[in-house]
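Q: okay, predicted coordinates and the sequence, questions at the end:
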Amino acid sequence: MKFIDEANILIIAGKGGDGCISFRREKYIPYGGPDGGNGGNGGNIYICTNKNLNTLMHLNFKKTFYAENGGNGKPKLCTGKNGKNLLIYVPIGTIIKIIKNKKIISKIILNNQKILLAKGGVRGLGNNHFKSSINRTPFKKTKGLLGEKKKIYLELLLLADVGLIGLPNSGKSTFVNIISAAKPKIDIYPFTTIKPKLGVVYTEKKTFIIADIPGIIKNSSKGYGLGYRFLKHIKRCKLLLLMIDIKPLDKSNIIDNIKIIINELKLYDKEILKKPYWLIFNKMDLINKKNLDIIIKNIIKKINWKNKYYIISCLKNIRVKFLCNKIAEFL
């Protein structure tokens, strides 16, 4: 299924039904009085969460949504039918904004949560409503009001406990593949992951959700690469993992690669780096233990790293379970 994390829609609530002008006409009752009924209220538009949805793709095929209009009033004091409400379903984690001013209406984070987006128009009144002691035969009615009309922007933020970030080919997809039921595409080409993937990880102590964000590169903040537009999905993560290739195929400098990731995160949103983030050095199987220890100690010293770091091999599944347990303990 194609991953779509934003949508623009137009919503139009139902119009209220018009009131009716009518008079009671029965044999032997020449002055029966008014009996025009009121109209029905227009249908409201609600947005609801559905835990089985994980994308906004279904809202990209239909851009305008209408609730049902209220029915008009009828003779014999018959009230028009209320318009049927419209429910628009979205995934958990959807943010709703008004396009005009980008004002956030609501953040939907619970299953089966229901939010009123547009209220239907108020019903019109029939002439029976206007009868009085001084006006026994009113020829007055009111029309139903139009329902609210709004342009809405929907943005989906994935709900994950852990965000996995790294340069292309750092081993993120392999890591997620090993520890969870998610099966992201794995290859040696850059940008194999072109959309976020969610994986559920089960440990003895805790179950957590991890999000594999497409690889970010230098100047991602200027629009290069694929990962930058998806970084919004890590805003709700409790922990960030920075996956570092300890032996890059392109012979790039490991310290420079770490700085690239951290710098791009800063440029995107300084608040993100206030979250706990760990360095995960991958592909330890490609370097002998003696040299590996020297390399890692040298890197940690040069960048003055104060946070936690772990050394693993996704391909050989070395220390991966240990890392997952540490993540579970932290969460």
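A: Yes, it's here.
Q: rest of the way, CA atoms for contacts and neighbours
A: Fine.
Q: Ile255 should be in a helix, yeah?
A: Yes. Assigned with DSSP: H, G, I helix; E, B strand; the rest coil, Ile255 falls within a helix.
Q: would you mind measuring from it to Asp212?
A: According to C-alpha to C-alpha, to the nearest Å, Ile255 and Asp212 sit 22 Å apart.
Q: do Ile96 as well
A: Taking C-alpha to C-alpha, one finds Ile96 at 24 Å from Asp212.
Q: can you pull out the strands in the chain?
A: 6-12, 45-49, 64-66, 86-90, 94-98, 103-108, 114-118, 149-156, 162-166, 197-202, 207-212, 239-245, 277-282, 309-311 (DSSP state E).
Q: dump those strands into JSON lines; add mean neighbour count and distance to Tyr268 as well.
A: Formatted as JSON lines, the strands of the chain follow (neighbours: other C-alpha atoms under 10 Å; distance: least, C-alpha to C-alpha, whole Å):
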{"stretch": "strand 6-12", "mean neighbour count": "19", "distance to Tyr268": "18"}
{"stretch": "strand 45-49", "mean neighbour count": "22", "distance to Tyr268": "28"}
{"stretch": "strand 64-66", "mean neighbour count": "16", "distance to Tyr268": "32"}
{"stretch": "strand 86-90", "mean neighbour count": "20", "distance to Tyr268": "26"}
{"stretch": "strand 94-98", "mean neighbour count": "20", "distance to Tyr268": "19"}
{"stretch": "strand 103-108", "mean neighbour count": "15", "distance to Tyr268": "20"}
{"stretch": "strand 114-118", "mean neighbour count": "18", "distance to Tyr268": "30"}
{"stretch": "strand 149-156", "mean neighbour count": "19", "distance to Tyr268": "17"}
{"stretch": "strand 162-166", "mean neighbour count": "25", "distance to Tyr268": "13"}
{"stretch": "strand 197-202", "mean neighbour count": "19", "distance to Tyr268": "20"}
{"stretch": "strand 207-212", "mean neighbour count": "21", "distance to Tyr268": "17"}
{"stretch": "strand 239-245", "mean neighbour count": "23", "distance to Tyr268": "15"}
{"stretch": "strand 277-282", "mean neighbour count": "21", "distance to Tyr268": "16"}
{"stretch": "strand 309-311", "mean neighbour count": "18", "distance to Tyr268": "23"}
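Q: ok, and here's another one to check against it:
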Amino acid sequence: MKFLDEAKVYVRSGDGGDGVVAFRREKFIEFGGPDGGNGGRGGDVWAEAVEGLNTLIDYRYTQHFRARKGGNGAGSDRTGAKAPDVVLKVPVGTQILDEDKESLIADLDAPGKRVLICKGGDGGFGNAHYKSSTNRAPRRADKGWPGEERWIWLRLKLMADAGLVGLPNAGKSTFLAAVSAARPKIADYPFTTLHPQLGVVRLNATEEFVLADIPGLIEGASEGAGLGTRFLGHIERCRVLLHLVDGSQADPGAAYRLIRRELAEYGAGLEEKPEVVVLNKTDAMTPQAIASRRKALERACGGPVMLASGATGAGVPEVLRRLMDVIRKAR
């Protein structure tokens, strides 16, 4: 299934039903009178967050959603039927933006959360509504009120407990595949990952968390270089960042500072999130290289650095335990 995290759709609520002009005339009943009913309400358009979805691909080919018109009134003071609502089912974590792509309408960050996007039009009054002591036989009935229409943007921000960040080929996809059942594409060239990936990490029967892998960042990503920072929105909701640094490169400190700079340029509080720094690919280094590059990375980040190898699994359980401890405190 193709991953799609952004879609533009058109929504329109239903018009209200029309009121009618009708009069009561029955045999053996002395007095008649107006009994035209009101129109029914048009259908509303709602958006609802549901579990089991992790992409907006359903809105790639179906982009127009219209609710039906309410039923017209009838004689014997019968009100028209209300039209059924239209519900857009979206993944948990979807934001709904106005057409300008900046004004936030709603943030559906919990299962079952729903928001009214377009309200259906009210039904028109029938002539029974207008009868009075001075107007015994009104012949007025109103049309239903029109519904609302608008274009909206759906933007998905994945709900994950921890997010993987790092340069391309830092070993993020390998790490995700080693600790979860996710099967991201893995290759020895940069930008192998083109779409965010999610994996559930289970430490034991009672402890688990969701880990998100996003495409790698490069220098100038905040200005649009490479894949830009489009996918950083998927880790905005994470409780902790797992920063993987490729230990096989000459200067891991420079790689760390580059990513931190891009996170700061993006904003949204990413640079303030708790962070676990890991020197990855220890299987490709000598003990002397591990010691020297670990010290260089500790100087760059100003804190402890963990060692791991996604390929062999060395150090991975310790990293997962550290992540779980941070997530538990945040929860």
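A: Yep, that arrived. In this text the structure is predicted, and so the values were computed from the model without any measurement.
Q: ok, back up a step: of all the strands of the first structure, which one is nearest Phe191 of the first structure?
A: Closest of the strands of the first structure to Phe191 of the first structure is strand 162-166, at 10.9 Å (criterion: C-alpha to C-alpha).
Q: the closest one aligns to what range in the second structure?
A: On the basis of TM-score structural alignment, strand 162-166 of the first structure is assigned to residues 162-166 in the second structure.
Q: make CSV from the strands of the first structure and add distance to Arg24 of the first structure to it.
A: Listed next are these as CSV, based on distance: least, C-alpha to C-alpha, whole Å:
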stretch, distance to Arg24 of the first structure
strand 6-12, 36
strand 45-49, 37
strand 64-66, 36
strand 86-90, 36
strand 94-98, 48
strand 103-108, 48
strand 114-118, 37
strand 149-156, 38
strand 162-166, 70
strand 197-202, 66
strand 207-212, 67
strand 239-245, 72
strand 277-282, 77
strand 309-311, 85
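Q: out of those, nearest to Pro184 of the first structure?
A: Pro184 of the first structure lies closest, by C-alpha to C-alpha, to one member of the strands of the first structure: strand 197-202, at 6.9 Å.
Q: average gap between that closest one and the second structure?
A: For strand 197-202 of the first structure, the mean deviation from the second structure after alignment is 0.5 Å (mean C-alpha distance after the TM-score superposition for the first structure).
Q: and that strand with strand 207-212, angle?
A: 150 degrees (axes from the mean of the first three to the mean of the last three C-alpha atoms, to 10 degrees).
Q: now the helices: where do they sit in the stretch 201-331 of the second structure?
A: With DSSP state H, counting those that start in this stretch, the ranges of helices along the stretch 201-331 of the second structure come out as 252-266, 287-301, 316-330.
Q: which helices and strands sit right next to the last one?
A: What that stands for is helix 316-330 of the second structure. Based on contacts counted as 3 or more C-alpha pairs under 8 Å, 6 or more residues apart in numbering; DSSP states H and E, the elements that helix 316-330 of the second structure packs against are strand 240-246, strand 275-280.
Q: same question for the first one.
A: For helix 252-266 of the second structure, the elements it packs on are strand 240-246, helix 287-301, judged by 3+ C-alpha pairs under 8 Å, 6+ apart.
Q: what helices or strands is the longest one leaning on?
A: Based on contacts counted as 3+ C-alpha pairs under 8 Å, 6+ apart, the elements that helix 287-301 of the second structure packs against are helix 252-266.
Q: neighbours of the equivalent of Val319 of the second structure over in the first structure, how many?
A: The alignment partner of Val319 of the second structure in the first structure, by TM-score structural alignment, is Leu323. Burial of Leu323 of the first structure is recorded as 16 neighbouring residues (other C-alpha atoms under 10 Å).
Q: before we move on, what about Gly40 of the first structure?
A: Gly40 of the first structure: 27 neighbours (other C-alpha under 10 Å).
Q: mind listing what it touches?
A: Counting by C-alpha atoms under 8 Å, 6 or more residues apart in numbering, Gly40 of the first structure touches 16-18, 70-73, 79-83, 122-124.
Q: which among the residues you listed gets closest to Leu167 of the first structure?
A: Distances from Leu167 of the first structure to those, taken by C-alpha to C-alpha, are shortest for Gly83, at 52.6 Å.
Q: can I get the helices and strands packed on helix 316-330 of the second structure in CSV with distance to Arg155 of the second structure?
A: As requested, these are arranged in CSV below (distance: least, C-alpha to C-alpha, whole Å):
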stretch, distance to Arg155 of the second structure
strand 240-246, 21
strand 275-280, 26
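Q: any idea which of those gets closest to Leu167 of the second structure?
A: Going by C-alpha to C-alpha, the one of these nearest Leu167 of the second structure is strand 240-246, 7.4 Å.
Q: for the stretch 51-200 of the second structure, what spans make up the helices?
A: Under the criterion DSSP H, counting those that start in this stretch, helices of the stretch 51-200 of the second structure are mapped to 58-61, 172-179.
Q: and among the ones you listed, the most buried is which?
A: Most buried of the helices of the stretch 51-200 of the second structure, by mean neighbour count (mean count of other C-alpha atoms under 10 Å): helix 172-179, with a mean of 22.
Q: how big's the offset between that one and the first structure?
A: Mean for helix 172-179 of the second structure is 0.4 Å (mean C-alpha distance after the TM-score superposition for the first structure).
Q: quick one: contacts of that helix?
A: With C-alpha under 8 Å, 6+ apart as the criterion, helix 172-179 of the second structure contacts 164-166, 182-186, 193, 199, 201, 211, 213, 244, 309-311, 313, 316.
Q: can we see that at 7 Å?
A: Here helix 172-179 of the second structure makes contact (C-alpha atoms under 7 Å, 6 or more residues apart in numbering) with 164, 182-184, 186, 199, 201, 213, 244, 310-311.
Q: could you dump those to CSV with distance to Ile327 of the second structure?
A: Converted to CSV, the contacts of helix 172-179 of the second structure look like this (distance: C-alpha to C-alpha, whole Å):
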residue, distance to Ile327 of the second structure
Leu164, 14
Ala182, 20
Arg183, 24
Pro184, 24
Ile186, 27
Gly199, 15
Val201, 12
Asp213, 17
Leu244, 18
Gly310, 21
Ala311, 25
